[in-house]
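Asks: Below: sequence and its predicted model.
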Amino acid sequence: MSLKRSLDVWKMGIVSYMDGLKFQEKLLSDRKFGKIPDTLLSLQHPPTYTLGKRRTDHNLLIPKADLHKMGAELHYTQRGGDITFHGPHQAILYPIISLRDSGLGVRKYVENLELVMIELASLYGVSARVGGKCETGVWVGDKKIGAIGVRISSGITSHGIAFNIDPDLNYFDHIVPCGIAGKGVTSLRRETEMILPSEEIIHEELVSCFAKVFGFTIICKDNELILSETEEVS
């Protein structure tokens, strides 16, 4: 019987997109050089639109100047995938893990990320599924409940998944979510008949689903160290 690998988990709360990105980049470098074990960031962002490396600006449906009026930011990233929205009441996981050590190829890694979100939805009686051809992420009927956008560098992952607990879905009206036209977006709140617990609990359940699917044992990190870690790479 093989032993489970350890996974450092940082529960970060609400973090600006750029601070989260800087922290990812530091951890990515540390993981490449074996300074840290596989690591998972669990967090939320203020209202933020992000574009993948294909730079599909045409899928932003409003002028960039209007974003500031909405209280939202726009950031360009090196992840795969198209445009998406991050905001409050959305659970985000950024895995910084070695695919080589995990024995996973890129396809299997993405399939596992899909399964993580499907398992979380099932805890609340929601039947989620993987998308069809050219439909990334996880869906309930013809509406997306969870998005995936990953980056692989030297066999180490970054960026990750965003699962809609109860975000303001009006923000999605200003984009073509993930570049998939004619499809809607939904949330756990809209799809379940159950009374939801606190979002902190749902975040913890998502982390637990990740650990279960990928075969990790969780080690929680001291959140007080996060600020000093991000300041080092500012």
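Replies: Nice, thanks for sending it over.

Asks: Could you use CA atoms for every contact and neighbour count after this?
Replies: OK.

Asks: List the buried residues in stretch 167-181.
Replies: Of the residues in stretch 167-181, those buried by neighbour count under the rule 16 or more other C-alpha atoms under 10 Å are Pro167, Tyr171, Phe172, His174, Ile175, Val176, Pro177, Cys178, Gly179.

Asks: Save those as JSON lines, and put in distance to Lys212 and secondary structure too.
Replies: Putting these into JSON lines (distance: C-alpha to C-alpha, whole Å; DSSP: H, G, I helix; E, B strand; the rest coil) gives the following:
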{"residue": "Pro167", "distance to Lys212": "26", "secondary structure": "coil"}
{"residue": "Tyr171", "distance to Lys212": "32", "secondary structure": "helix"}
{"residue": "Phe172", "distance to Lys212": "31", "secondary structure": "helix"}
{"residue": "His174", "distance to Lys212": "35", "secondary structure": "helix"}
{"residue": "Ile175", "distance to Lys212": "33", "secondary structure": "strand"}
{"residue": "Val176", "distance to Lys212": "32", "secondary structure": "coil"}
{"residue": "Pro177", "distance to Lys212": "29", "secondary structure": "helix"}
{"residue": "Cys178", "distance to Lys212": "27", "secondary structure": "helix"}
{"residue": "Gly179", "distance to Lys212": "30", "secondary structure": "helix"}
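
Asks: here comes the other one, which I'd like you to weigh against the first:
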Amino acid sequence: MSRRLEIVNKTCKLLKYREGLALQELFAEQVKISQSASCHLLLLQHNPVYTLGKRGRQEDFREAQQDVLRQGIDVEAVPRGGEVTFHGPGQLVAYPIVNLRELRVGARAWIERLEQCVVDTAAVFGVTAKGQVPGRTGVWVEERKLAALGVKISHGISSHGLALNVSTDLSFFSKIVPCGLPDKEVTSLEKETGEVIDMQNVVKVFCDVFAAEFGYGNVLKANDRTDKLA
């Protein structure tokens, strides 16, 4: 029997970060019960939010957090790896929820292959990017960061994931030291190409790339099943 990939595409509207976290927890419990290599690929666009990973520091905010909150931007501490980053409109956030033991992929290889999924997606839109950069996480276009990665692995089950800037307002990153790298720029597919890029086109390409990378032959779109939770 081929591995099953369940795609939950909720990128057509903005979702609060905590609502997305609740969906992740729901799917993680289902993966735990199933004891299979099936994957729930949750795709979102978040309301503006800064998230602090396990290595995130208050000093990584260039503006006082109270000033950030007054601007209507949420700040959330999250149980993923990494430092502080931004999520918001125009950014494809992908949370693959899967049992890595059943998938037979180690933690390092998991990160590297997720990076490769972004690299391959960017290439379809004419952007040459690279992952597996020594001393850095994420995906880069020369010295500019295109996508951030940060996962949580608990009892072999991976959650959280990656954030690919498609048409993101990059000015939000000026308020923080993104991913602990004060001297690096952040970029997007639209900035690199100078063209308008449709989010749903990026979603389709990313899903195809992800399914091929991890050998998912049985792909199910399950948007309607989760509407009541978001």
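Replies: Cool, the structure landed. Note that this is a predicted model, so its numbers are computed, not measured.

Asks: What does the superposition give as a TM-score?
Replies: For this chain pair, the superposition-based TM-score is 0.93 by TM-score structural alignment, normalised by the length of structure 2; 226 aligned residues with a C-alpha RMSD of 1.7 Å.

Asks: Which one of the buried residues of stretch 167-181 of structure 1 is nearest to Ser158 of structure 1?
Replies: Checking these against Ser158 of structure 1 by C-alpha to C-alpha gives Cys178 as the nearest, at 17.9 Å.

Asks: shouldn't that closest one be in contact with Phe85?
Replies: No - the pair formed by Cys178 of structure 1 and Phe85 falls short of the contact definition of C-alpha atoms under 8 Å, at 9.0 Å.

Asks: For the spatially most central residue of structure 1, give me its contacts.
Replies: The residue lying closest to the centre of structure 1 (C-alpha atoms, centre = their mean) is Ile161, at 2.4 Å. Residues in contact with Ile161 of structure 1, defined by C-alpha atoms under 8 Å, 6 or more residues apart in numbering, are Ile92, Leu93, Tyr94, Leu113, Gly146, Ala147, Ile148, Gly149, Val150.

Asks: 6 Å - rerun?
Replies: Ile92, Leu93, Ala147, Ile148 (C-alpha atoms under 6 Å, 6 or more residues apart in numbering).

Asks: which SS class is it?
Replies: Per DSSP: H, G, I helix; E, B strand; the rest coil, the local secondary structure of Ile161 of structure 1 is strand.

Asks: any idea how far it lies from Leu61 of structure 1?
Replies: From Ile161 of structure 1 across to Leu61 of structure 1, the span is 23 Å (C-alpha to C-alpha, to the nearest Å).

Asks: ranges for the strands of structure 1?
Replies: Ranges of strands in structure 1, per DSSP state E, are 5-14, 39-44, 48-51, 73-76, 84-86, 90-96, 129-130, 138-140, 143-153, 156-164, 184-185, 216-220.

Asks: Trace Asp208 of structure 2 over to structure 1, please.
Replies: Under the alignment defined by TM-score structural alignment, Asp208 of structure 2 is paired with Ser208 of structure 1.

Asks: and that match, how many neighbours?
Replies: Per other C-alpha atoms under 10 Å, the neighbour tally for Ser208 of structure 1 reads 17.

Asks: Ala64 of structure 2 too?
Replies: Should you count by other C-alpha under 10 Å, Ala64 of structure 2 turns out to have 12 residues around it.

Asks: Just give the nearest non-adjacent residue to the residue nearest to the centre of structure 1, would you?
Replies: Ile148 (4.6 Å; C-alpha to C-alpha, 6 or more residues apart in numbering).

Asks: Surely that neighbour touches Gly137?
Replies: Yes - judged on C-alpha atoms under 6 Å, Ile148 of structure 1 makes contact with Gly137 at a distance of 5.3 Å.

Asks: number of nearby residues for the nearest residue to Gly215 of structure 1 once chain neighbours are set aside?
Replies: Nearest non-adjacent residue to Gly215 of structure 1, counting by C-alpha to C-alpha, 6+ apart: Lys4, 5.8 Å away. By other C-alpha under 10 Å, the residues close to Lys4 of structure 1 number 13.

Asks: what residues are up against Lys4 of structure 1?
Replies: Contact criterion C-alpha under 6 Å, 6+ apart gives Gly215, Phe216, Thr217 as the residues in contact with Lys4 of structure 1.

Asks: same thing but 10 Å
Replies: By C-alpha atoms under 10 Å, 6 or more residues apart in numbering, the contact list for Lys4 of structure 1 reads Ala211, Lys212, Phe214, Gly215, Phe216, Thr217, Ile218.

Asks: Identify, from the residues you listed, the entry nearest to Glu232 of structure 1.
Replies: For those, the closest approach to Glu232 of structure 1 (C-alpha to C-alpha) belongs to Ile218, at 25.2 Å.

Asks: how near is that closest one to Pro197 of structure 1?
Replies: Separation of Ile218 of structure 1 from Pro197 of structure 1 (C-alpha to C-alpha) stands at 22 Å.
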